[in-house]
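>>> coordinates only, sequence not included:
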């Protein structure tokens, strides 16, 4: 068979000739088909045209990542690192070509595409006027995580190098790269903030210079959110360091500073981005960001951000299900007047965050030694609460003259929690845990109005930048609550009793509880403020800042209708000065600065004799250096601060349940931040904070004098994030990132008679992503080493967690 098959073709000359003719025919057919295909391709190419060109900034430098789009077809491309773009296969005709980049003035050109030809269209984009931080185009272009230029910190158009105050800014671009699905995860990039402290209703606080600092400010006015904050509407987070009582309401800040969340605002170019995220702990999250100009002149701009979030805890019980929507509208009335209106509306259903109180009479002094199962919640998904949040914000800007403008801001907030919130406490002598539940209905009502007049003028040869303002703030709350305690159970071997923690059993205990006078409490407090701040340029390199604020507080106290009594009511007046000096050693690149800042808190705690407390005052002295060099590729701030606090309140040892005002506190330390882009595509965000806090004077019997306050957190905190993305070639947009956070040992309780230790921690995170103009794919792994670590409330933090993010952009 094999021999015959091999020999047969050769044995016949006729067959050989037939095969030769067949091969020749096949070759001719293939050549003919190839000519037809080539002709069709050539005809197709000849039937279309192309557009190419460059995009440069106003200073003549190449602008990368600028979107170049044909309005009629919505086809587009982002410019390369050299600022070039090339749009191919465009049907002949007339088009509108748009070049846009956030912070630059959008530019449009009418173009004609001719078949078989490539038309060159170049753009030069000037700076945008809406936000000062976008003036640094090179920062956004290369060092993409550097957006230090903001008017929020000084309430003035002041560059970072001109400002004597220290602040950090976390951008939405950085949060997107890190696949942030929780608002507090963005704070990993701010030096000294530590592990977030999550309260029963989702409200969060973090550390700043050794002081617990809340998230109560939105767009520079009150944004008091008693519940969790969704990151979908966040453009950036600004961490302003040190006592800030001069330009911000002291009721919303701590002596360590404040966190200002700046929301996304409409812009001129239509754009939509829809993102779906899924991952560990049953995460399902869908977000949408839609931006539309509503008229042809683009004087009415609309944007809406929304999020649907569903996630379970890594523990055996615990969940968060929420819906969030944030519409915003900008109306540019004319070249002098504009109006911004936006809202944040959220509803959520969740279980309380884990909270554990140690036994101060017990023998265990370290959370690791308790032996509690890390993944055991001691909770139940039926013991939950509902929360609602409505924030309405308005901004009216009016240009009075070339030197003066008016800024009117208004905010109205409703924030409430209704349901069951929980906490846990230990009796470690018998290895038992008690589950405490508060059935509560707690609404907050906030009103905040500010009127600022901002001037930029010269007296002789000296430049003055001035802000003068008035502020009104009011906060009301009506608190209904009943607290019950479940029977204690073993925390090592709870057995069937573990399942006894149900909503029905809690409700029965609440119904049987004897009513108390304090089950319903009303609170009402107001403040009226006036302030002025002037930045005076002595030379083109040396400027001085002088500021003063006066506040009049009217706290009507806590009123209990049951007995008709009011406690904690007071009226006070407080003054807060601020001074600063900046000298630019290298103009536009290196500056030395120093500041004196004052802040105050009005104390509403209750003393045994019901006498009012004096305001707590904090005085900060700070000095350091700021660097913005190498074409904005290196930005760094290094500072030393010293904050002394007087009139500190603490528990009254002679009268349990009351407070006494007999203390002083000192908080000093070093902070350093680096934001760098050493070469194309490679970015670094790093920070280090050392804080030395102690109670320097305390009432006898409190047992805390000379010790570090437990709520000051770790003495040493560090953060690092490094990422690299390809900036050219076929895989442009492909990147990866890695980073982590470190915190030294800290205390949950720190007195001379009892200490409870929270161990140090180091976490490592990593991500990989592919970011293109039309879509983005990202995957993030948090806590790669599966580090076990805890918050100040002894809440176990997430183990290794993976999140996949898919985005469509059009």
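Arrived safely. The structure displayed is predicted, hence computed values, not measured ones.

>>> C-alpha from now on. contacts and neighbour counts both.
Fine.

>>> for residue 683, which non-adjacent residue is spatially closest?
residue 677 (4.6 Å; CA to CA, 6 or more residues apart in numbering).

>>> kindly report the same for residue 477.
residue 444 (4.6 Å).

>>> so who does that neighbour touch?
Contacts for residue 444 (CA atoms under 8 Å, 6 or more residues apart in numbering) come out as 226, 413-416, 475-478.

>>> A further structure is provided below for comparison with the first:
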């Protein structure tokens, strides 16, 4: 006993003696505008000691050996800072850091790294770290857009695995924004700050702080008013911050690109926390084809008022005026007959031809207003009240080309005048709680959502203008009647004359939805979390206001479940989810086989259900973040033509989509950042109509995108020396060949695979940033498409000069 007692005393004494030889380093990390800098890494040079700044910007490193040490503050994309401190036994040395970036810029850098443990409040509507969230999502930051001189919103998605554009914005009524394929289904940028943000044309990137691609069916939290079977695109806008600052940027490049943008932030009161931020841009650009242009003006003022530490307001408006000439969509099939051309080589489409003129234009103004009130009810509960009002318009000409008569080399060109206005209102009330029941932590969301939409359409009829060959020859013989028609030229006056005598559309349709939802994340243990979510949605359509008997209503439930297990806390996360989305289906008129009216048939909402599992990892002190996931989506209750009666429809169609995705973000050495991703998807009709072009079982439904997609982007910024403000970037994208038409009657049409390589050089100093990008280095001619063929740009460059203040 005595020997054990003495050994214990000696051990304790030795431990105390060892501790007496160590001390602590602590401090605070802030941005230059005084905001806490969360997630910045702090290390003691030459040791394995380190820490990460918390939400208040504080850090503490314990058990540091006495002596003189160099403390390093760093984060991916930021210039590292060093300070020398003296550690004395039993004492705490202080090393505070002030970053050169402001709070908004730091957020952009963090999102660009895509590996921050910061809590994301938009994807789950609950403050969750990425490793705690059983859903997969990707982000593209404003910082990354600057690195790549991205002046087109659509180009941001080359940095996201598993998504690709299938056709450009057409500006047409109802769905004129660009179309993307996401996990085999359509996706459009339909959310702004998690609220409805419809677009009928292009979006401007000037006010973008972050673009989120939320993967998988997502109606539980965001509703059924947006098509979200494969996921959603959510745009997070820039927010005001304390202090004065901003930048002015001029961009120029190929095809007459000229763009000037400004981002200005300023406080408005010396006594109260009132700040304003304005982002604005003027954009002018030509086309790589023989005709085509875009001119737009965008402005987005934002006002933030922090009344006290419990109450705050944020009001944001976006105003976009845009006019452009839109190249027609080229449909190379009548969707009934065997294809005349089965390859790009056989079609021999001249990619330099636009089949339009700069006199035939479309305008797509957009107005969006959002107001938010946050109120801290208690230490456990927060209230969020948000109101969103939006107006989008389509005013101008839409045109498409299609092979209406098989067997010849001519394609009919059809014109239509768009005159549609869509008004939306969304009101949400959310309550977020973070509390414990016993030892079990709950993060609970309870929400109510009201959404209304009114669509007023006064568009013209659809008029046949001419026939053209893929090489540009013109013919005015109407292929359906075989008679030569008066010439229609590509002028506004000529198109107006064509459409003037056609019967147009006069409609005014209103509908609304009323929803209640909840979502709870329960910490069963610190490393095991379970998510349970449910939405109840009642859809009420008043239909056409002038028609009394076309009203209808539908009810849908949308569940969501998720499990997360972290075998190594905050390092590795195993996850699985079940997610749902739904779309309300309009009633349809039913006729018998002889064309006699029978009834108006109602349908249930379509449903999409996904099972997904995978792993997320955040390793080596934030130097490697990755996600690997496997998913299986089934869409049921689709409406398709009745095989027994082409004048009727039946419900019960099914489409399946399955695949996997890999996303990696690495910072292997100081100054080097690598983002890479790969995805595989297979989408097929499971149940449908063997004689229908769109729903033949065993075939691809169209618009699903290439099966294989890969992306990579690497940047290296010299960390020190004379070149420390300079850097280079290189990367690109790969898409496998793409089955845009897959039907037993027509045959199969593939778009060829392609590989694009892009490169950049940049200088990013304290007040000046100069960037130059060369895209599509190999000058590859490539195509995208839905059931269509859309030529894309060959080699092009873009450069920007920015002054930061």
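Good, I have the coordinates. Just so it is clear, the structure is predicted and the values come from calculations on it, not from any experiment.

>>> list the contacts of the aligned partner of residue 691 of the first structure in the second structure.
Matched to the second structure by TM-score structural alignment, residue 691 of the first structure sits across from residue 681. Going by CA under 8 Å, 6+ apart, residue 681 of the second structure touches 183-184, 657-660, 706-708.

>>> dump these to CSV, plus neighbour count.
Converted to CSV, the contacts of residue 681 of the second structure look like this (neighbours: other CA atoms under 10 Å):
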residue, neighbour count
183, 32
184, 32
657, 23
658, 19
659, 20
660, 19
706, 29
707, 19
708, 19
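
>>> out of those residues, which comes closest to residue 689 of the second structure?
Distance to residue 689 of the second structure, by CA to CA, is smallest for residue 657 among those, at 18.2 Å.

>>> isn't that closest one up against residue 183?
Yes. Using CA atoms under 8 Å, residue 657 of the second structure is in contact with residue 183, at 6.9 Å.

>>> what are the boundaries of the helices in the first structure?
In the first structure, the helices defined using DSSP state H lie at 2-11, 13-46, 137-141, 172-177, 503-512.

>>> report the buried residues of the fourth one.
By neighbour count on 16 or more other CA atoms under 10 Å, the buried set for helix 172-177 of the first structure is 172, 174-175, 177.

>>> hmm, back to that, please say which position in the second structure the residue nearest to residue 683 of the first structure maps to.
Under the alignment (TM-score structural alignment), residue 677 of the first structure pairs with residue 667 in the second structure.

>>> before we move on, what about residue 327 of the first structure?
Match for residue 327 of the first structure (TM-score structural alignment): residue 301.

>>> give me the spatial nearest neighbour of that match, chain neighbours excluded.
Nearest residue to residue 301 of the second structure, sequence neighbours excluded (CA to CA, 6+ apart): residue 278, at 4.3 Å.

>>> just residue 107 of the first structure next, same as before
Nearest non-adjacent residue to residue 107 of the first structure, counting by CA to CA, 6+ apart: residue 99, 5.4 Å away.

>>> may I ask which two of the contacts of residue 444 of the first structure are separated the most?
The span of the contacts of residue 444 of the first structure, defined through CA to CA, is set by 413 and 478 at 14.3 Å.

>>> just the strands in the stretch 401-550 of the first structure please.
404-427, 432-459, 462-485, 489-490, 520-537, 542-560 (DSSP state E, counting those that start in this stretch).

>>> nearest to residue 388 of the first structure, of those strands?
Smallest distance to residue 388 of the first structure across these (CA to CA): 5.3 Å, for strand 404-427.

>>> quick one: buried residues of the closest one?
Residues of strand 404-427 of the first structure classed as buried: 404-406, 408-427 (neighbour count, 16+ other CA under 10 Å).

>>> residue contacts, residue 118 of the first structure?
49-52.

>>> contacts only, for residue 744 of the first structure.
Residues near residue 744 of the first structure by CA under 8 Å, 6+ apart: 714-717, 759-761.

>>> actually residue 304 of the first structure, not the one I typed
Applying CA under 8 Å, 6+ apart, the residues near residue 304 of the first structure are 288-291, 325-328.

>>> before we move on, back to that, which members of the contacts of residue 118 of the first structure are positioned in strands?
Residues of the contacts of residue 118 of the first structure located in strands (DSSP state E): 49-52.

>>> type out the PyMOL command that picks the buried ones from those residues.
Buried residues among these (16+ other CA under 10 Å), as a PyMOL selection:
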select buried, resi 49+50+51
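
>>> any idea how far the alignment partner in the first structure of residue 249 of the second structure is from residue 286 of the first structure?
Using TM-score structural alignment as the criterion, residue 249 of the second structure maps onto residue 275 of the first structure. From residue 275 of the first structure over to residue 286 of the first structure the distance is 6 Å, taken as CA to CA, to the nearest Å.

>>> and the residue mapped onto residue 196 of the second structure from the first structure, how many residues sit next to it?
When the first structure is aligned by TM-score structural alignment, residue 196 of the second structure is paired with residue 222. Residue 222 of the first structure has 28 neighbouring residues, counting by other CA atoms under 10 Å.

>>> distance of residue 222 of the first structure from residue 777 of the first structure?
Separation of residue 222 of the first structure from residue 777 of the first structure (CA to CA): 36 Å.

>>> ok, now residue 632 of the first structure?
From residue 632 of the first structure to residue 777 of the first structure the distance is 29 Å (CA to CA).

>>> which one of the two is surrounded by more residues?
Each of residue 632 of the first structure and residue 777 has its neighbours counted (other CA under 10 Å); residue 632 has more, 23 against 18.

>>> how about that one, what's its match in the second structure?
In the second structure, the residue equivalent to residue 632 of the first structure is residue 622, according to TM-score structural alignment.

>>> nearest residue to its match other than its sequence neighbours?
residue 115 (6.6 Å).

>>> residue 617 is in contact with that neighbour, correct?
No. Here residue 115 of the second structure does not reach residue 617: they are 9.3 Å apart, not a contact under CA under 8 Å.
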